[in-house]
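A.B. asks: Have a look; sequence and predicted model below, questions after that.
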Amino acid sequence: MTKGDVKKVVLAYSGGLDTSIILRWLQEEYRCEVVTFTADIGQGEELEPARKKAEMLGIKEIYIEDLREEFVRDYVFPMFRANTTYEGVYLLGTSIARPLIGKRLIEIAEETGADAISHGATGKGNDQVRFELTAYALKPDVKVIAPWREWDLNSRAKLIEYAQNHQIPVPKDKHGESPYSMDANLMHISYEGKALEDPWVEPDEDMFRLTVSPEAAPDKAEYIEIEYKNGDPVAVNGEKLSPAAMLTRLNELAGKHGIGRLDLVENRFVGMKSRGVYETPGGTIMLTAHRAIESITLDREEAHLKDELMPRYAELIYNGFWFSPEREMLQAAIDHTQKTVNGVVKLKLYKGNVIVVGRQSPNSLYRMDYVTFEEDTVYDQYDANGFIRLNALRLRLGKMARG
């Protein structure tokens, strides 16, 4: 498909400078009709300005949608059932939002008869891969337009010059160099680039938006209780909450106690290392609480196998393979384990820490009559003799053979 073959394109549109430039560039370079799609996934910004700017740029079909509940229910919660972290620490706040946005881009393309989609991800990052793998998985014949891989607007000065030449408003703070790039949703905020590119330099405290510093957090700990049903949190301190409301509440609780900051050098899928700073307050609580409720409800081998599968599952999400058969296969196995993950976890929040102080479940496998150090009538300690000797048999034989 050539430029002249594209009749209509759906653009993932934030209303910011970069995507506004992309919008005009698509109109000029491809001579096609543009449909804009702006998703509310909890980034905390007013979205109506995006509509007004799209209208100003001549757009007739404008989609602005609140996807917060779908985002948490169908993407964040399933991911947390696996206790997912990429490279041991990253909670994948940006990664998990991309398949939802990509899915809606394709659905809107189908609804409007568009033959292409477009995004503002750069040619150096992971997001281009995530958007496009999603698109091809759901609509194999779709045309994907990635301007950053086509145009020569490869500097901030060139972008601003293009905007001024095409009557695109440039916010005053965009005339200078931004200290970092930021991506926000209900799950987290990520900060990358510019001032953060040197991994030795500590980020400025005034950068953070969701959390106070642990030093500035309250001197008194706060106790909370989270109720789980089938592996998902459903109530905080006895109050039932929807998925989006749950994450919002946990963000608030964690944020005021300085919980959820992460400074990470990670391995991008495209091959380079990058330094990112993340705020994931509610997600940090959810990870700790979920592991705590699983500790008394999952069988040992079931729990250990989940932990073995998790890095592969995390890698699939990070690399953009949410709609792959292998991710769906792993999800089915993970979800099967969650049928008995029910109960309540009690946590103490204090100066950047989430501390588990209690857990209980109607499906608990924890038996006090078996684990007690006092006298019991259910466990014969003599049985350990045979257990140990059988497990030691191969070690003894190996030693005898080697001499």
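C.D. replies: Ah, there it is.

A.B. asks: switch to C-alpha atoms for all contacts and neighbour counts from now on
C.D. replies: Fine.

A.B. asks: residue ranges of the strands in this protein, please?
C.D. replies: Residue ranges of the strands in the chain, as given by DSSP state E, are 8-12, 33-40, 62-66, 116-118, 143-145, 181-184, 189-192, 222-229, 232-236, 239-240, 261-267, 273-279, 343-350, 353-360.

A.B. asks: To P325, which of these lies closest?
C.D. replies: strand 143-145 (21.9 Å; C-alpha to C-alpha).

A.B. asks: neighbouring contacts of that closest one?
C.D. replies: Residues external to strand 143-145 that are found in contact with it (C-alpha atoms under 8 Å, 6 or more residues apart in numbering): 1, 115-119, 132.

A.B. asks: ok, now which ones touch the nearest residue to L247 once chain neighbours are set aside?
C.D. replies: For L247, ignoring the flanking residues on the chain, the nearest one in space by C-alpha to C-alpha, 6 or more residues apart in numbering is G282 at 5.8 Å. If you count contacts by C-alpha under 8 Å, 6+ apart, G282 has them with 187, 247-255, 260.

A.B. asks: Keep only those of those residues that are in helices.
C.D. replies: 247-255 (DSSP state H).

A.B. asks: Which of these sits closest to Y191?
C.D. replies: When the ones in helices among the contacts of G282 are compared against Y191 (criterion: C-alpha to C-alpha), the nearest one is G255, at 16.6 Å.

A.B. asks: Relative to F323, how far out is the closest one?
C.D. replies: In this structure, G255 and F323 are separated by 32 Å, where distance is defined by C-alpha to C-alpha, to the nearest Å.

A.B. asks: So for the two, which sits in the more crowded spot?
C.D. replies: Each of G255 and F323 had its neighbours counted (other C-alpha atoms under 10 Å), and the higher figure belongs to G255 (24 against 18).

A.B. asks: wait, isn't the more buried one in contact with T284?
C.D. replies: No: G255 lies out of contact with T284 (C-alpha atoms under 8 Å); the separation is 10.3 Å.

A.B. asks: this is the comparison structure:
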Amino acid sequence: MADKINRVVLAYSGGLDTSVILKWLQQNYGCEVVTFTADLGQGEELEPARAKAELMGVRPEHIFIDDLREEFVRDFVFPMMRANALYEGLYLLGTSIARPLIAKRQIEIARQVGADAVSHGATGKGNDQVRFELGYYALQPDIRVIAPWREWDLTSRSKLIEFAEAHQIPIPRDKRGEAPFSTDANLLHTSSEGLVLEDPWAEVPDYVFSRTVNPEDAPDQPQLVTVAFERGDAVAVDGEALSPAALLARLNDLGRAHGIGRLDLVENRFVGMKSRGMYETPGGTILHAAHRAIEQLTLDRGAAHLKDELAPRYAELIYNGFWYSPEREMLQAAIDHSQEKVDGEVRLKLYKGGVHVVGRRSANSLYSEKVVTFEDDAGAYDQRDAAGFIKLNALRLRLLGRRDASGDEPVSHTARR
């Protein structure tokens, strides 16, 4: 029949949820399942996912484990960093920015193997279902999407475990009980939410943190680091040229050691509810501070201020899953144009959870010591010019002040009639 699914590509981690989904798809849709596991730098061994998929009947040629770390940082993280994007002024979008890449690769695999559907393990309460599916539909408008969490009756961790045991699905020992919180990780960040984190008044337990040392336990001596930029992208750390993924990994190591990048956030999900999460983005926090610092030298005031107006809109588009939308691409074109002269170096001091800019320099700098100096500027700036500038800008304020000081009541529209 027309709705028959023959082959589906599943975003597969090898964990409890997606392993149950794999078996559930085989049973409920009677289809062949192709698994796709993305290495985005989450720091986990991914080969066990291959063995587990084979054990569950997936053909070896239909098990895809792809190293996407360089593409992730180069084509997704770096463009976002050029925009200085922060969702709700704080969140560096570590989970959000990974989803369009996973969706892209899933669709590529679906075309390669002739699949007529894709599937994911996102729940019906979260943002990820939206991000994955908007990506799928943007890249393959007629693709069939299967979202098990919106279809099945396995509504609790205990039911998932019961299903797994009934179908001889191996379960990690730490999943044989209720996990204290859920996590998502990639090269940019680790996020944690749920259960022990659901009370926004309760302090995040120290055992939740995995990417950063406690700032209180960080070294008592600050560390200086220099980040070099070309056209708005970081290209070197302390003089060593690095690939995008290697550079972010280096900054992650520095940030981890100094307890940098922790964020406790209550955010507004796209689906309507508020949620509390804990984010660790060590390298991204350093990179964000460094990029803003080099822009301080190299961007014209008008361009810089316009970028600051666009950034919240850009961040919201990524958070809500609209990476492949024309409006995001339009914003990206404007942002990338602004970065043509964003070259130079930024020196930062890392100390007990803080990132402090202590120096910046650029061959494209718009900063002029000759103009700004408090000493004799040798005629570079005529201070008398300021009088006319001020009077022109004050004209409307003076007219308003004179009118209001006269005591005359403004004439109402009713009175005019």
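C.D. replies: That came in fine, so what should we check first? Owing to the predicted nature of the structure, the values given are computational and were not obtained by experimental measurement.

A.B. asks: re the thing from before, so how do I select the buried members of the contacts of strand 143-145 of structure 1 in PyMOL?
C.D. replies: Isolation of the buried members of these (16 or more other C-alpha atoms under 10 Å) is achieved in PyMOL through the command below:
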select buried, resi 115+116+117+118+119+132
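
A.B. asks: show me what contacts the spatially most central residue of structure 1?
C.D. replies: Note on structure 1: the residue nearest the mean C-alpha position is G93, at 2.4 Å, using C-alpha atoms, centre = their mean. Under the criterion of C-alpha under 8 Å, 6+ apart, the contact partners of G93 of structure 1 comprise 185, 187-190, 280.

A.B. asks: What is the burial count for A11 of structure 2?
C.D. replies: For A11 of structure 2, the count of nearby residues is 25 (other C-alpha under 10 Å).

A.B. asks: do the same with Y13 of structure 1
C.D. replies: The burial count assigned to Y13 of structure 1 is 25, neighbours taken as other C-alpha under 10 Å.

A.B. asks: returning to what we had before: which of the contacts of strand 143-145 of structure 1 are the two that sit furthest away from each other?
C.D. replies: With distances taken as C-alpha to C-alpha, the most widely separated pair in those is M1 and H119, at 17.6 Å.

A.B. asks: circling back to that earlier point, and the residue nearest to the centre of structure 1, how far from H188 of structure 1?
C.D. replies: Taking C-alpha to C-alpha, one finds G93 of structure 1 at 5 Å from H188 of structure 1.

A.B. asks: re earlier: for the contacts of G93 of structure 1, pick the one with the most neighbours.
C.D. replies: Going through the contacts of G93 of structure 1 with other C-alpha under 10 Å as the criterion, the one with the most neighbours is M187, at 28 neighbours.

A.B. asks: Double-check that residue against I285; I have them as touching.
C.D. replies: No: here M187 of structure 1 does not reach I285: they are 11.6 Å apart, not a contact under C-alpha under 8 Å.

A.B. asks: List the contacts of the nearest residue in space to L17 of structure 1 that is not next to it in sequence.
C.D. replies: Nearest residue to L17 of structure 1 in three dimensions, chain neighbours excluded: V170, at 6.6 Å (C-alpha to C-alpha, 6+ apart). Neighbouring residues of V170 of structure 1 by C-alpha under 8 Å, 6+ apart: 17, 160, 163-164.

A.B. asks: list the contacts for G41 of structure 2?
C.D. replies: Shown here is G41 of structure 2, whose contacts under the criterion C-alpha under 8 Å, 6+ apart are 69, 185-187.

A.B. asks: of all the contacts of G93 of structure 1, which comes closest to S178 of structure 1?
C.D. replies: For these, the closest approach to S178 of structure 1 (C-alpha to C-alpha) belongs to S190, at 14.5 Å.

A.B. asks: My guess is the closest one contacts E279. True?
C.D. replies: Yes: if you go by C-alpha under 8 Å, S190 of structure 1 and E279 touch, sitting 6.6 Å apart.

A.B. asks: any common contacting residues for these two?
C.D. replies: If you check S190 of structure 1 and E279 against C-alpha under 8 Å, 6+ apart, no residue is contacted by both.

A.B. asks: For the residue nearest to L247 of structure 1, give its distance to H257 of structure 1.
C.D. replies: The value you get for G282 of structure 1 to H257 of structure 1, if C-alpha to C-alpha is used, is 11 Å.

A.B. asks: Just name the closest of the contacts of V170 of structure 1 to E205 of structure 1, please.
C.D. replies: Distances from E205 of structure 1 to the contacts of V170 of structure 1, taken by C-alpha to C-alpha, are shortest for L17, at 26.0 Å.

A.B. asks: ok, V225 of structure 2 touching K349?
C.D. replies: Yes: under the contact definition of C-alpha under 8 Å, V225 of structure 2 touches K349, with a separation of 6.5 Å.

A.B. asks: thinking again about what came up before, buried ones among the contacts of V170 of structure 1?
C.D. replies: For the contacts of V170 of structure 1, a neighbour count by 16+ other C-alpha under 10 Å gives the buried set as 17, 160, 163.

A.B. asks: Throw the residues you listed into TSV and include distance to V265 of structure 1, thanks.
C.D. replies: Formatted as TSV, the entries for the buried ones among the contacts of V170 of structure 1 read as follows, by distance: C-alpha to C-alpha, whole Å:
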residue	distance to V265 of structure 1
L17	28
I160	30
A163	33
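
A.B. asks: Tell me the one of the residues you listed nearest D74 of structure 1?
C.D. replies: For D74 of structure 1, the nearest member of those is L17. The distance, counting by C-alpha to C-alpha, is 30.3 Å.

A.B. asks: Aligned counterpart of that closest one in structure 2, please.
C.D. replies: Residue pairing (TM-score structural alignment): L17 of structure 1 is matched to L16 of structure 2.

A.B. asks: Relative to R176 of structure 2, how far out is that match?
C.D. replies: L16 of structure 2 sits at a distance of 10 Å from R176 of structure 2 (criterion: C-alpha to C-alpha).

A.B. asks: Between the two, which contacts overlap?
C.D. replies: With the criterion set as C-alpha under 8 Å, 6+ apart, the overlap between the contacts of L16 of structure 2 and R176 is I161.

A.B. asks: For the stretch 51-200 of structure 2, just list every one of the helices.
C.D. replies: Listed in chain order, the helices of the stretch 51-200 of structure 2 (DSSP state H, counting those that start in this stretch) span residues 69-72, 78-82, 99-113, 128-139, 157-166.
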